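**Student:** Sequence plus the predicted model coming up.
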Amino acid sequence: MRQITGYASQQGSDGVAPYAFERRQLRPDDLAVDVHYCGVCHSDLDAVDSAAQGPARLVPGHEFTGRVAEIGSEVTRFAVGDMVAVGNIVDSCGACTACLAHQENYCHAFPTLTYGGSDRHDGLPTQGAYSTGYVVRENFAYAVPPHLDAAAVAPLMCAGVTVWEPLRRWQVGPGTRVGVVGVGGLGHLAVKLAKALGARVTVFTTSPSKADAAYALGADDVVLSNDSDAMSAQHDTHDLILDTASVPHDMTPYLRVLAMDGTLCSLGIPERLDFDPMALLIGRKSIASAGSGGTRATQELLEFCGDHGITADVEVVPVAEVNEALARLRRNDVRYRFVLAMKA
């Protein structure tokens, strides 16, 4: 087994603490990756809080970049020394219709998660990348474009691909009118990517103070969603809205902003979806959802970001300051994603 050090949940605590554990020995199609940078996602907070209720330790971290340290005997796409990126899915059944369509994120047998899942071969719990190293199947690792900052690439593997899939599914391009609700980890990348695809982009926010930042990201318009007159002026004007808000909220105003046959895609995974059915009915509008991304979309995203020079806006902190980063994330005190530097 491979000896690894990392940071894991603690029973009865809302933080993480140093933790030594083991990774599996390489299988033929495995890579051993020395983790350099790992993003800090809101879902990490939820996972740490849940794990703190029980005795088992959980190592978070599901969007990371690092260098290949060793390869299995059947690996063909990577060599030792390559910089790779890994997201929140590290395996799937490979045989269902979703997997065969390279949509492993919707695997009928449920994908193996980077942490908090179960290995499909030995049944052991998966542990994440708040750690010095990770072992991953070759098919779920991706080449990092060499001219991009590896720290700022890490959040593309979760936040980035989560917004990328619906942008491609609804064929966003020149002339498409896209709205983005919320300018956080997902929202800021939605603005960058939609704009690079050629769309006209409107940011909907409740905070006037975020307007300058939204324009700096590339937004064409910023609308205060708590201003009823401003929202009324937007009725029937958008083809697609990506709603990245994670707290329960009324989606009715955004449905009214959609043009006929428009789609509101909920990405923030709120506890419930609230809306007026009449706002959905009038204009033959749709509510949809999406989550994470499959291998084909993830590779496409990284190539697109390489071609257009797109990365996440990040604040890089030493891994020793992980608990401060988690505490600040609870307060939404970050623009727009924390990334842990795993190397001293």
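**Tutor:** Nice, thanks for sending it over. Numbering: from 1, shown residues only.
**Student:** switch to C-alpha atoms for all contacts and neighbour counts from now on
**Tutor:** Fine.
**Student:** In a strand, Val180, correct?
**Tutor:** Yes. Judged by DSSP: H, G, I helix; E, B strand; the rest coil, Val180 forms part of a strand.
**Student:** What is the burial count for it?
**Tutor:** Neighbour count for Val180, taken as other CA atoms under 10 Å: 28.
**Student:** Buried residues, the biggest helix by length in the chain. List them.
**Tutor:** Determined from DSSP state H, the single longest helix within the chain is helix 295-308. Neighbour-count burial for helix 295-308 flags 295, 297-299, 301-306 (criterion: 16 or more other CA atoms under 10 Å).
**Student:** JSON lines please, covering those and showing distance to Tyr7.
**Tutor:** Shown next, in JSON lines, are these (distance: CA to CA, whole Å):
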{"residue": "Thr295", "distance to Tyr7": "27"}
{"residue": "Ala297", "distance to Tyr7": "30"}
{"residue": "Thr298", "distance to Tyr7": "27"}
{"residue": "Gln299", "distance to Tyr7": "29"}
{"residue": "Leu301", "distance to Tyr7": "29"}
{"residue": "Leu302", "distance to Tyr7": "28"}
{"residue": "Glu303", "distance to Tyr7": "31"}
{"residue": "Phe304", "distance to Tyr7": "33"}
{"residue": "Cys305", "distance to Tyr7": "30"}
{"residue": "Gly306", "distance to Tyr7": "31"}
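**Student:** which among these gets closest to Asp212?
**Tutor:** For the buried residues of helix 295-308, the minimum distance to Asp212 (CA to CA) is 23.3 Å, reached by Cys305.
**Student:** Presented hereafter is structure B, for comparison with structure A:
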Amino acid sequence: MNFGFNEEQKSLGETVAALLADFPALTGPDPAEARDSAVWQALADLGLFALLVPEGHGGVGLALVDVALAIEALGAGLAPPIAASTLIATDIIVREGTAVQQASLLPRIATGELRIALAVLENGQSYDPDAVQTVMGGNGVTGSKILVPDADIADLLMVLARVDGGVGLVLVARDARGVSIRHHADIDPSSGLCEVTLDGAALMEGALVGHAGSGDVVPRLMDAAAIVYAGMAMGMAARMLDASVNYAKTRVQFGQPIGAFQSIKHRCADMAVAVEAGRSAAYYAFWTAAENDPDRSRAASMAKAYCGEVARDVCNETVQIHGGMGFTWELGLHRFLRRAKVLEHGFGNHVWHYERIMAETLAAQAAGGKAQVA
């Protein structure tokens, strides 16, 4: 059995990486100048947002595992977060949306006409979706969301809210009555993190994603988002590893490249092992999502927790290997560390996901299933 990516999947990742390289401001030193609206249109023209859309709705009909390397490239290129959010929302609509929602939304997503932001986290609440306090009722949607990437440039908000005693996903137009958006002052201005206040926000027709009572809508969102974030984290980690190795080969100290010193060799080797292990975890999680495997939630949490830690540590090590230059604004390594910290806490940090892994494993044991080693 071939567990590797095929040539088309590899080519897709390389193409996305090459496109993002044409926008140097994305990885430039100043995060405040890294939000370029032309990037979205370039990705749309490339056909990125049509990849997960079924052929019957004007797309290509691929699964998440097919775009894993493209998602890595989005991370490595510090692409606008709205691109990843829209891909995640597309997966949810394809898997859980009603026929009417799919017919209305998917063709517009495929052409790049529709951008979707994910509004999940709330101030003072945990990462657990069941802790959400935002409510959808007869008067619309009421509540407040924080750390919503690129909410100010989205066309739709996919909002986690309480619905009829349960928890579901509700679509709200960004310019709907009762919606107000305020930018956060945060570690990574290029992420466009916003606070979204919903004061009886007007509901669009067919606002509730999926059929009422559908049990997998919210778990699928948390899993798909965790997996996509893990993939982007590994893209950044791999790029920082390459930067460290290249610098170690060219920076000369005491008459030889610093890569000849054991302390630097060991750091680079440790990073390389961590990156490969993280990629394995992420790729397996992408596969479970594509196949809707029973191990999906546990795989998603393993990938999100571990890959977030790997990206953070590799970014920190890269700064250290570059010495004093690594701390300078002009070199731009801080851009990747900033984004890594944002991704690390999006859709559950490592603590929340490790606890989720234990809960999933214990539940499987209690049910008589064969526990897998995390």
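**Tutor:** Received the coordinates, thanks. Please read these numbers as outputs of a predicted model, since none were measured by experiment.
**Student:** care to give me the TM-score?
**Tutor:** The TM-score (TM-score structural alignment, normalised by the length of structure 1) is 0.27; 157 aligned residues with a CA RMSD of 6.8 Å.
**Student:** all strands for the stretch 151-300 of structure 2, in order.
**Tutor:** Counting by DSSP state E, counting those that start in this stretch, the stretch 151-300 of structure 2 has strands at residues 156-163, 166-173, 179-183, 193-201, 252-253, 256-257.
**Student:** looking just at contacts, which helices and strands does the last one meet?
**Tutor:** The criterion is 3 or more CA pairs under 8 Å, 6 or more residues apart in numbering; DSSP states H and E, and the helices and strands that strand 256-257 of structure 2 contacts are helix 217-250.
**Student:** Check the longest one too.
**Tutor:** Strand 193-201 of structure 2 makes packing contacts with strand 140-149, strand 179-183 when contacts are defined by 3+ CA pairs under 8 Å, 6+ apart.
**Student:** Buried deepest among those, which one?
**Tutor:** A comparison of those by mean neighbour count, using mean count of other CA atoms under 10 Å, puts strand 140-149 on top with a mean of 23.
**Student:** Contacts only, for Tyr142 of structure 1.
**Tutor:** Listed by CA atoms under 8 Å, 6 or more residues apart in numbering, the contact set of Tyr142 of structure 1 reads 84-86, 298-299.
**Student:** Repeat the analysis, applying 6 Å as the threshold.
**Tutor:** By CA atoms under 6 Å, 6 or more residues apart in numbering, the contact set of Tyr142 of structure 1 is 84-85.
**Student:** and the gap between it and Ala150 of structure 1?
**Tutor:** 12 Å (CA to CA, to the nearest Å).
**Student:** do Asp34 of structure 1 as well
**Tutor:** 13 Å.
**Student:** Leu281 of structure 1 now?
**Tutor:** 45 Å.
**Student:** Same question for Ala297 of structure 1.
**Tutor:** 19 Å.
**Student:** can you check Glu165 of structure 1 too?
**Tutor:** Going from Glu165 of structure 1 to Ala150 of structure 1 by CA to CA gives 21 Å.
**Student:** Likewise for Ala20 of structure 1?
**Tutor:** Relative to Ala150 of structure 1, Ala20 of structure 1 is positioned 25 Å away (CA to CA).
**Student:** Tell me which of the two has more neighbours.
**Tutor:** Ala150 (21 against 11).
**Student:** which other helices and strands contact the helix or strand hosting Leu31 of structure 1?
**Tutor:** Using DSSP states H and E, Leu31 of structure 1 sits in strand 30-40. Packing partners of strand 30-40 of structure 1 (3 or more CA pairs under 6 Å, 6 or more residues apart in numbering; DSSP states H and E): strand 64-71, strand 133-137, strand 337-341.
**Student:** Identify whichever of these lies nearest to Val314 of structure 1.
**Tutor:** Per CA to CA, nearest to Val314 of structure 1 of these: strand 337-341, 4.8 Å.
**Student:** related to what we said a few turns ago, which is the next helix or strand following the longest helix of structure 1?
**Tutor:** Next helix or strand after helix 295-308 of structure 1 toward the C-terminus (DSSP H and E): strand 314-318.
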